[in-house]
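Q: Next come a sequence and a model predicted from it.
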Amino acid sequence: MYFNSLDFAVFLPIVFLLYWFVTNKNLKFQNVLLVVASYVFYGWWDWRFLSLIIFSSLLDYSMGLQLIKEKKQGKRKLLLWTSIIVNLGFLGFFKYYNFFVDNFVEAFTFFGSSIQPNTLDIILPVGISFYTFQTLSYTIDIYKRKLEPTQDIISFLAFVSFFPQLVAGPIERATNLLPQFYKKRQFYYSRAVDGCRQILWGFFKKVVIADNCAEFANQIFNNSSEYSGSTLLIGALFFTFQIYGDFSGYSDIAIGTSRLFGFNLKQNFAFPYFSRDIAEFWRRWHISLSTWFRDYLYIPLGGSKGGVWIKVRNTFIIFLVSGFWHGANWTFVVWGVLNALYFLPLLLTKSNRNNLDIVAQNSILPSFTELFKMGLTFGLTVIAWVFFRAENLSHAWLYLKGLFSSSLLTLPEVRPTNLLVLIIFFLLIEWIGRREYYAIAVFLTKQSRILRWFFYMLIIGLVFIFSSATQQEFIYFQF
């Protein structure tokens, strides 16, 4: 079920009313309702894959109980690795089986041999990369004795399948989300209003910015050989805003929806395109995934505490895995390597933590130096996104070759003025609200109610006016 669908517009009010007016006096009933609603939400796409998420949930629930009982370190490691192998085994099969088979065939063909392996018509379960990492973090934290396992199976099933963030994050940790299922929730009007405000901004990002940018980005990327360098630059820029509006829009809707039910999810995006270096960008982009890799891969490998070789190795590993997590295509691997190369000079010069505060923290406008750094970081990010969007490495290379040709200085063939105005409006609002949890968190709160409602009606109007006739699925559903 998509957030931007009529199905969800019917589904959400029904669950909300049942949650607060029918099951509100019994915590267990509320959690059961959330589990059922989450399974309906997920099964709306394909009921067959419900068995997968239920199996994964039951596996890690039982592993958690066994880990706390077991005293022998050897058996505890065996339990941990059973969870890791089974979960990553499912993820690897559904997401990477055909990728490895195809590359195996190409390798043999390169050396003059020809084989005919069996490939499978595999459907990638929506959200498998997200809920797999969520359940894994639960087991790993119990193994490290950072978390006590729950004996409340309903709460655990709700934690894994919680429908607002089930299919595209944020990837929640059990230490943050699971305890919220133990406590009785109360309805707070101010919290619900704040949730609706964030949902509205998420829909604006998705429907107005991302979906309209997608129309032109797809046109340009799918016919890149026919366009000038200036048009290819427009295409790359539109995809840059498409993926940000799409994914951060989903996160805003997910976090806002959670607040309607009395839950607090972690921030997943913190205005990444205002970053002054690539390290800051990765602290602000897909925060839940970046911190997951930091805590469960980078730090266990030694982090940045070792010598130069250890630092370089760990940096490349985390970005390679991050790239490969996104999809079974060499373009994602190169995208990861490129970001590692961007990050490496900062790490080696120990300047990767120079920019911890938001840009222009105490001023309205950035300084010239900050503006230059933001522009450079944004430009490097745009180039990297070309690999993320391209069909294959050849396509990415030809796209960049065309982009940096002499035709870069010509007038672009595609000039969607209305969309450019919307993007400028979007960036202006994001800049004004860059210190907040999300851009319009406290927007106009000191102004009159009439002015506030005029702004909200403006956003709602833009959503309806610029909504695409064809429903666009969220990009990260494919990951």
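A: Cool, the structure landed. Please read these numbers as outputs of a predicted model, since none were measured by experiment. Residues are numbered from 1 along each chain as shown.

Q: rest of the way, CA atoms for contacts and neighbours
A: Fine.

Q: Can you show me the helices along the stretch 201-350 of the chain?
A: 211-222, 229-260, 278-284, 287-293, 308-326, 330-348 (DSSP state H, counting those that start in this stretch).

Q: between the helix or strand just after the last one and helix 330-348, how big is the angle?
A: Scanning forward in sequence from helix 330-348, with DSSP states H and E defining helices and strands, the next element found is helix 368-389. Going by axes from the mean of the first three to the mean of the last three Cα atoms, to 10 degrees, helix 368-389 is angled at 150 degrees with respect to helix 330-348.

Q: and helix 368-389, what other elements does it pack with?
A: helix 229-260, helix 330-348, helix 393-403 (3 or more Cα pairs under 8 Å, 6 or more residues apart in numbering; DSSP states H and E).

Q: another one to put next to it:
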Amino acid sequence: MSYVIDIYKNQIKPEKDLIDYAVFVSFFPLPVAGPIERATHLLPQIQRKRVFSYAQATDGLRQILWGLFKKIVIADNCAELANLAFNNHEDHSGSTLLLGAFFFTMQIYGDFSGYSDIALGVARIMGIELLRNFSYPYFSRDIAEFWRRWHISLSSWFRDYVYFPLGGSRGSLLLKIRNTFIIFLLSGFWHGANWTFLAWGALNAIYFLPLLISKSNREHIEIVAKGRLFPTVSDLLRMLATFSLTVFAWILFRAENIRHAAEYIGKIFSKSLFTVPDLLRKELLLLIAAFIIVEWIGREHPYAIARIGFNWPKTVKWGFYYCLVIALFVYTGKQQQFIYFQF
């Protein structure tokens, strides 16, 4: 669609070479789950002559390794426990269901951003730079920042081809609110014809409204605590609040239907919320904590381990890489299909 729209708006010329166009449309790392590429970005790279770059290829392999770690070690293991919670919510306490929602939150991030890392890494080996699709969204300080960092290629697509043509942030406050709801509802509907996805989109629009009305939706553009190891107390509290809102919204996304979501949420906000969770897996929680620490340390780079270890002794650096590889085999969970294969 973007290719045809860009031609209509005279932003690009129609591609006359059938092979180049076919490669653009069917470039194999992309069609199943993205990122969503545009002709203005990908076609020129396909058309120019490329030569093998050792540095580019090794960088691609590092990103593939990190993507595999996200998918196999984090997402697949979290999926097993998230499925137990969501598929049998009536049998679990509120604290267990809350933990299940947390596991799904980590699953969908590890699964989808892991796929994106693998796709970007594979393309980089072949000399192609794809659009970045994730930029540490769970370190966001408000919902507007979250959506600038989550599934960037889709968010920017809706912004450029739907939101701006509708008028964007111009016009009256009522028009801005209308445009915001249209974008978020479309984002929900894009994931499937289910009321849960529309409710998820509407909830995110409601989250976004206070920022839009107060004109603070562009307040956090740079990555949090840039150039520093630790965030301020204010930034930490903002991140925790945004993450909590996101976890709650993902319940709607994961639920089978609105009734399932309502029962799940209702069970969370019951007296059993203050009991010990049934699905408490300390080893998995330690893996998630280690994963978050690595992501935090590498948050100023395109992917978490892009620069980690560059100044370490060679034996230590390669030891770190081998630990990641070994973890892929030791902590292989039950095989789970990529979540976004269904959309």
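A: Happy to help now that I have it. These figures come from a predicted structure and were not determined experimentally.

Q: just so I know, which of the helices of the stretch 201-350 of structure 1 lies nearest Phe404 of structure 1?
A: Phe404 of structure 1 lies closest to helix 229-260 among the helices of the stretch 201-350 of structure 1, at 6.2 Å (Cα to Cα).

Q: packing partners for the closest one?
A: If you count contacts as 3+ Cα pairs under 8 Å, 6+ apart, helix 229-260 of structure 1 packs onto helix 189-203, helix 211-222, helix 368-389, helix 393-403.

Q: Aligned counterpart of Asp59 of structure 2 in structure 1, please.
A: Matched to structure 1 by TM-score structural alignment, Asp59 of structure 2 sits across from Asp194.

Q: Kindly provide the distance from that match to Tyr456 of structure 1.
A: Using Cα to Cα, to the nearest Å, one gets 12 Å for the distance from Asp194 of structure 1 to Tyr456 of structure 1.

Q: The counterpart of Ala441 of structure 1 in structure 2: what secondary structure?
A: In structure 2, Ala441 of structure 1 lines up with Ala306, judged by TM-score structural alignment. Three-state assignment for Ala306 of structure 2 (DSSP: H, G, I helix; E, B strand; the rest coil): coil.

Q: looking at it, Ala306 of structure 2 is touching Arg299, isn't it?
A: No - counting by Cα atoms under 8 Å, Ala306 of structure 2 sits too far from Arg299 to count as a contact (9.7 Å).

Q: Neighbour count: these two, which is higher?
A: When neighbours are counted by other Cα atoms under 10 Å, Ala306 of structure 2 and Arg299 differ, and Arg299 comes out ahead with 21 against 17.

Q: Three-state assignment for that one, please.
A: Going by three-state DSSP: Arg299 of structure 2 is coil.

Q: OK, contacts around it?
A: For Arg299 of structure 2, the contact set (Cα atoms under 8 Å, 6 or more residues apart in numbering) comprises Ser135, Tyr136, Ile223.

Q: can the residues you listed go into JSON lines with extra columns for distance to Asp117 of structure 2?
A: Formatted as JSON lines, the contacts of Arg299 of structure 2 follow (distance: Cα to Cα, whole Å):
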{"residue": "Ser135", "distance to Asp117 of structure 2": "11"}
{"residue": "Tyr136", "distance to Asp117 of structure 2": "12"}
{"residue": "Ile223", "distance to Asp117 of structure 2": "19"}
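
Q: Considering these, which are maintained in structure 1?
A: For the contacts of Arg299 of structure 2, the contacts that are reproduced in structure 1, applying both residues aligned by TM-score structural alignment, their matches' Cα atoms under 8 Å, are Ser135, Tyr136, Ile223.

Q: Closest one of these to Phe274 of structure 2?
A: Nearest member of the kept ones among the contacts of Arg299 of structure 2 to Phe274 of structure 2, counting by Cα to Cα, is Tyr136, at 30.4 Å.

Q: pretty sure the closest one contacts Arg149?
A: Yes - the criterion here is Cα under 8 Å, and Tyr136 of structure 2 meets it with Arg149 at 6.4 Å.

Q: picking up where we left off before, nearest to Ser467 of structure 1, out of the helices and strands packed on helix 368-389 of structure 1?
A: helix 229-260 (13.3 Å).

Q: What residues does the match of Ala441 of structure 1 make contact with?
A: Per Cα under 8 Å, 6+ apart, neighbours of Ala306 of structure 2: Asp59, Arg62, Gln63, Gly298.

Q: please redo it, this time with the cut-off set to 10 Å
A: Asp59, Gly60, Arg62, Gln63, Trp66, Gly298, Arg299, Glu300 (Cα atoms under 10 Å, 6 or more residues apart in numbering).

Q: Kindly report the same for Tyr264 of structure 2.
A: Counting by Cα under 10 Å, 6+ apart, Tyr264 of structure 2 has contacts 85-86, 88-90, 92, 94, 97-98, 101, 251-252, 255, 258.

Q: Same question for Ile142 of structure 1.
A: Met63, Gly64, Leu65, Gln66, Leu67, Ile68, Leu80, Glu148, Pro149, Ala174.

Q: Equivalent analysis for Val330 of structure 2, please.
A: Val73, Leu324.

Q: Counterpart of it over in structure 1?
A: Aligned partner of Val330 of structure 2 by TM-score structural alignment: Ile465.
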